[in-house]
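Enquirer: Sequence and predicted structure below; questions after.
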Amino acid sequence: MSIEESRPKVNESRRFGDFFALLKPRVMALAVFTAFVGLMAAPGATDPATAIVALATISAGAGAAAALNMWYDADIDAVMSRTCHRPIPSGRVIANEAVALGLLLSVLSVATLGILVNWLAAALLAFTIFFYVVVYTMWLKRSTPQNIVIGGAAGALPPVIGWAAASNQIGVESLVLFLITFLWTPPHFWALALFKVGDYGKAGIPMMPNVAGELSTRRQIFVYSLVLAPVGLLPWASGFATGVYGVVSAGLGVGFIWYAWKLLASRSDDKNPARALFAYSILYLFAIFATLLIDIVVTRAVTAMGS
């Protein structure tokens, strides 16, 4: 038997799946969607080729940040039930492969976005990757219960990047979209932390329930919901969305407050309200941005027909 025949065969499709998992595709999809809405909301027509390049590079940048996050967090991922089956702690991908993939995608995504689209969007993408990996992952996550509050800025920047890719500027409207996502992030992740509090305790991560207690966390989630609901109306209030968006956004905001109130009023040993709020928060952000996207497309189509 030859040396080649004696080597164990590698399932290439499985290897691809393992590397793809490093990119956190579900998180990437949400980032790309909000970037797409930011791109579509920007004034003026965007060349389809430019839009494709922008979204592809934002996807790659988001995946790069995720891969570097998984590389650095492999030690704590290994002790948490939610993350122990990720590619690195499970041994399917070695740490050096993950960091190499993350660095390569970081350089390629930023350079391609800068060369083919514009350097403002590229600079914002580079800052987002740096902020998520260095500021959030390497510093805040293990040092302060405000980790997700400050670190949430990275996840809130994709619509600003999308807007910049389309217009080569940062509009006030894109900052409104940033603010919605930024205020959404703490209640979303704290809801997760409430029913995974044991995991974070084992890993030594100072999430809010582990540091301030579950009651304090539930109170803070409720306060955030009271702030988030009216902020969700800002696209309508500031004039770049119609009343239809305003009505839908108001309903979604009331729903968020309702789930946060149920969580606040629940018993400490009942984790179901936290799970329900976590699930609703995902629906909320997707629905807010989807409604805005539909509103923008329909309004422009009606305007074009009338001109």
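Expert: Cool, got the structure. Numbering: from 1, shown residues only.
Enquirer: Going by C-alpha atoms from here, please, whenever you check contacts or count neighbours.
Expert: OK.
Enquirer: count of residues packed around Trp139?
Expert: Using other CA atoms under 10 Å, Trp139 has 15 neighbouring residues.
Enquirer: got the contact list for it?
Expert: By CA atoms under 8 Å, 6 or more residues apart in numbering, the contact set of Trp139 is empty.
Enquirer: just Leu292 next, same as before
Expert: By CA under 8 Å, 6+ apart, Leu292 lies in contact with Val37, Ala241, Tyr245.
Enquirer: Kindly report the same for Thr181.
Expert: Residues in contact with Thr181, defined by CA under 8 Å, 6+ apart, are Gly155, Ala156, Leu285.
Enquirer: ok, now Ser81?
Expert: Contacts for Ser81 (CA under 8 Å, 6+ apart) come out as Asp199.
Enquirer: In which helix or strand does Ala290 reside?
Expert: Ala290 belongs to helix 272-306 when elements are defined using DSSP states H and E.
Enquirer: Report the buried residues of that helix.
Expert: Neighbour counts using 16 or more other CA atoms under 10 Å place 273-278, 280-281, 284-285, 288-293, 295-296 of helix 272-306 among the buried residues.
Enquirer: try stretch 110-130
Expert: 110-114, 117-126, 128-130.
Enquirer: just stretch 68-77 next, same as before
Expert: For stretch 68-77, burial by neighbour count (16+ other CA under 10 Å) applies to Leu68, Asn69, Met70, Trp71, Tyr72, Asp73, Ala74, Ile76, Asp77.
Enquirer: likewise stretch 21-37?
Expert: Buried residues in stretch 21-37, counting neighbours by 16+ other CA under 10 Å, are found at 21-24, 28, 30-37.
Enquirer: now do stretch 136-144
Expert: Across stretch 136-144, burial judged by 16+ other CA under 10 Å covers Tyr136, Thr137, Leu140, Lys141, Arg142, Thr144.
Enquirer: Okay, one more to line up with it:
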Amino acid sequence: MVDMTVQTAEGEAGVGDYFALLKPRVMSLVVLTAAVGLYVAPVPVHPVIAFASILCIAIGAGASGALNMWWDADIDAVMKRTATRPLPEGRVEPGEALAIGLGLSIMSVLMLSVFANPFAGAFLAFTIFFYAVIYSMWLKRSTPQNIVIGGAAGAFPPMIGWAVATGGVSVESVLMFALIFLWTPPHFWALAIFRNEDYVKAGVPMLPVVAGDRATRNQILAYTLVLFPVAMALAFTQVGGPVYLLAALAYNARFVWGALAIWRRDEAEALADKFKVELRVFLESIGYLFALFIALGVDALLRDLGWAWSGWPVLF
């Protein structure tokens, strides 16, 4: 296997550095949720169009990542978690990251408008703008609610996938959006408690920095409790089914249990074990969205195969 991290010369960027600009881990979740949103939609899409559309959405997500890294290069340099990214280490020039981000943004939006429909293309353009400008350039450095409002950018992909198939939105796509939107704050705040010193050094007003760990623990539990019924509501729509219902019950119960574990802790206890509970909940919550969206896809596949229960209750 070729190591994409190998550089061509000292101080020069390799293929892996440019790929890292696109935030591939984030892109993988975007691709999954957008693909599921497209697949579970009631309007069938030709496989070639579906593949091209998901590729465009992935490119758009990568463009957002490059623009985010370009803008945040200064704070990335002082945070332990991000200090080894290509821009802080000088392997990629800021101008290169900006050019890549803008170029890929334009290309992905235009291509999706052609392959799918103008509404989906416009939705992708708005999502890129929301993440790069509204979140990265404005909210992230100005308010402790940055991850709450800015989290909408990461919640739009299943709606874009749905729009590729249907040309619009519906209660199902809005609930998929809400699932990600409500998951984002407790997911990132668990990390923010664990990495609090990083955000203090960078001057980013994450909730633990501004309001303290106790208030953040309360908010993690509150959002997780609100997330539970929203996740369950999706089970009783046209896209829900028994596989998703079981997955939602199991993973939401686990998420609430983790949020309760975080909420119960006092600061002395948290410091004693170096915030390992918060890190565990953060890592476990990554699998939450993957599991639930895969379950939605499995239910859709069962319906396509004629194996689904025809009497499944649809309430929304």
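Expert: Thanks, I have the structure now. Values in this document were obtained by computation on a predicted structure and should not be read as measured data.
Enquirer: Send over the TM-score of the superposed chains.
Expert: The TM-score (TM-score structural alignment, normalised by the length of structure 1) is 0.93; 297 aligned residues with a CA RMSD of 1.7 Å.
Enquirer: sorry, back to before: and the buried residues of stretch 136-144 of structure 1, which two are furthest apart?
Expert: Thr137 and Thr144 (11.4 Å; CA to CA).
Enquirer: Quick check: Lys140 of structure 2 vs Ala272 of structure 2, distance?
Expert: 30 Å (CA to CA, to the nearest Å).
Enquirer: Oops, could you answer that again for Gly287 of structure 2 instead?
Expert: 27 Å.
Enquirer: How about Ser310 of structure 2?
Expert: From Ser310 of structure 2 over to Ala272 of structure 2 the distance is 53 Å, taken as CA to CA.
Enquirer: got it, and Gly150 of structure 2?
Expert: 32 Å.
Enquirer: Comparing the two, which shows the higher neighbour count?
Expert: Comparing Gly150 of structure 2 with Ala272 by neighbour count (other CA under 10 Å), the higher total belongs to Gly150, at 23 against 9.
Enquirer: Quick check: the more buried one touching Ala132?
Expert: No. Using CA atoms under 8 Å, Gly150 of structure 2 makes no contact with Ala132, being 9.7 Å away.
Enquirer: tell me, how many neighbours does the counterpart of Ala49 of structure 1 in structure 2 end up with?
Expert: Using TM-score structural alignment, the equivalent of Ala49 of structure 1 in structure 2 is Val48. Using other CA under 10 Å, Val48 of structure 2 has 9 neighbouring residues.
Enquirer: Please apply the same query to the one 3 residues further on.
Expert: Under the neighbour criterion other CA under 10 Å, Phe51 of structure 2 is assigned a count of 14.
Enquirer: Which secondary structure state does it sit in?
Expert: Secondary structure state of Phe51 of structure 2, per DSSP: H, G, I helix; E, B strand; the rest coil, is helix.
Enquirer: That one and Leu32 of structure 2, how far apart?
Expert: If you measure Phe51 of structure 2 against Leu32 of structure 2 using CA to CA, the figure is 12 Å.
Enquirer: can you check Ala152 of structure 2 too?
Expert: Taking CA to CA, one finds Ala152 of structure 2 at 16 Å from Leu32 of structure 2.
Enquirer: ditto for Val109 of structure 2
Expert: Relative to Leu32 of structure 2, Val109 of structure 2 is positioned 19 Å away (CA to CA).
Enquirer: Check Phe156 of structure 2 too.
Expert: Counting by CA to CA, the gap between Phe156 of structure 2 and Leu32 of structure 2 amounts to 12 Å.
Enquirer: same deal with Pro185 of structure 2?
Expert: For Pro185 of structure 2, the distance to Leu32 of structure 2 - CA to CA - is 20 Å.
Enquirer: and if you look at Ala202 of structure 2?
Expert: Note on Ala202 of structure 2: its distance to Leu32 of structure 2, by CA to CA, is 31 Å.
Enquirer: And for Leu102 of structure 2?
Expert: Computed as CA to CA, the Leu102 of structure 2 to Leu32 of structure 2 distance reads 23 Å.
Enquirer: Is the aligned residue in structure 2 for His188 of structure 1 within a helix or a strand, and which one?
Expert: His188 of structure 1 maps onto His187 in structure 2, with residues paired by TM-score structural alignment. Per DSSP H and E: His187 of structure 2 is located in helix 171-194.
Enquirer: and if you look at Ile106 of structure 2?
Expert: Under the criterion of DSSP H and E, Ile106 of structure 2 resides in helix 94-115.
Enquirer: superposed on structure 1, where does that helix end up, distance-wise?
Expert: Here the mean offset of helix 94-115 of structure 2 against structure 1 after fitting is 0.4 Å, by mean CA distance after the TM-score superposition for structure 1.
Enquirer: now the following helix or strand past that helix: how far from the chain's centre is it?
Expert: Elements were assigned by DSSP H and E; along the chain past helix 94-115 of structure 2, the next helix or strand is helix 118-129. Relative to the centre of its chain, helix 118-129 of structure 2 is centred 16 Å away, using CA atoms, centre = their mean, to the nearest Å.
Enquirer: any chance you could map the helices in the stretch 1-150 of structure 1?
Expert: Using DSSP state H, counting those that start in this stretch, the helices of the stretch 1-150 of structure 1 run over residues 3-6, 12-21, 25-41, 48-72, 74-77, 95-116, 119-130, 147-156.
Enquirer: would you turn those helices into a markdown table with distance to Leu215 of structure 1?
Expert: Shown next, in a markdown table, are these (distance: least, CA to CA, whole Å):
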| stretch | distance to Leu215 of structure 1 |
| --- | --- |
| helix 3-6 | 59 |
| helix 12-21 | 34 |
| helix 25-41 | 28 |
| helix 48-72 | 30 |
| helix 74-77 | 25 |
| helix 95-116 | 38 |
| helix 119-130 | 32 |
| helix 147-156 | 18 |
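Enquirer: Those: which one's closest to Pro87 of structure 1?
Expert: Among those, the nearest to Pro87 of structure 1 by CA to CA is helix 12-21 (5.8 Å).
Enquirer: Which residue comes closest to the residue nearest to the spatial centre of structure 1 once chain neighbours are left out?
Expert: Central residue of structure 1 (CA atoms, centre = their mean): Gly155, 4.2 Å from the mean position. Nearest residue to Gly155 of structure 1, sequence neighbours excluded (CA to CA, 6 or more residues apart in numbering): Ala31, at 7.0 Å.
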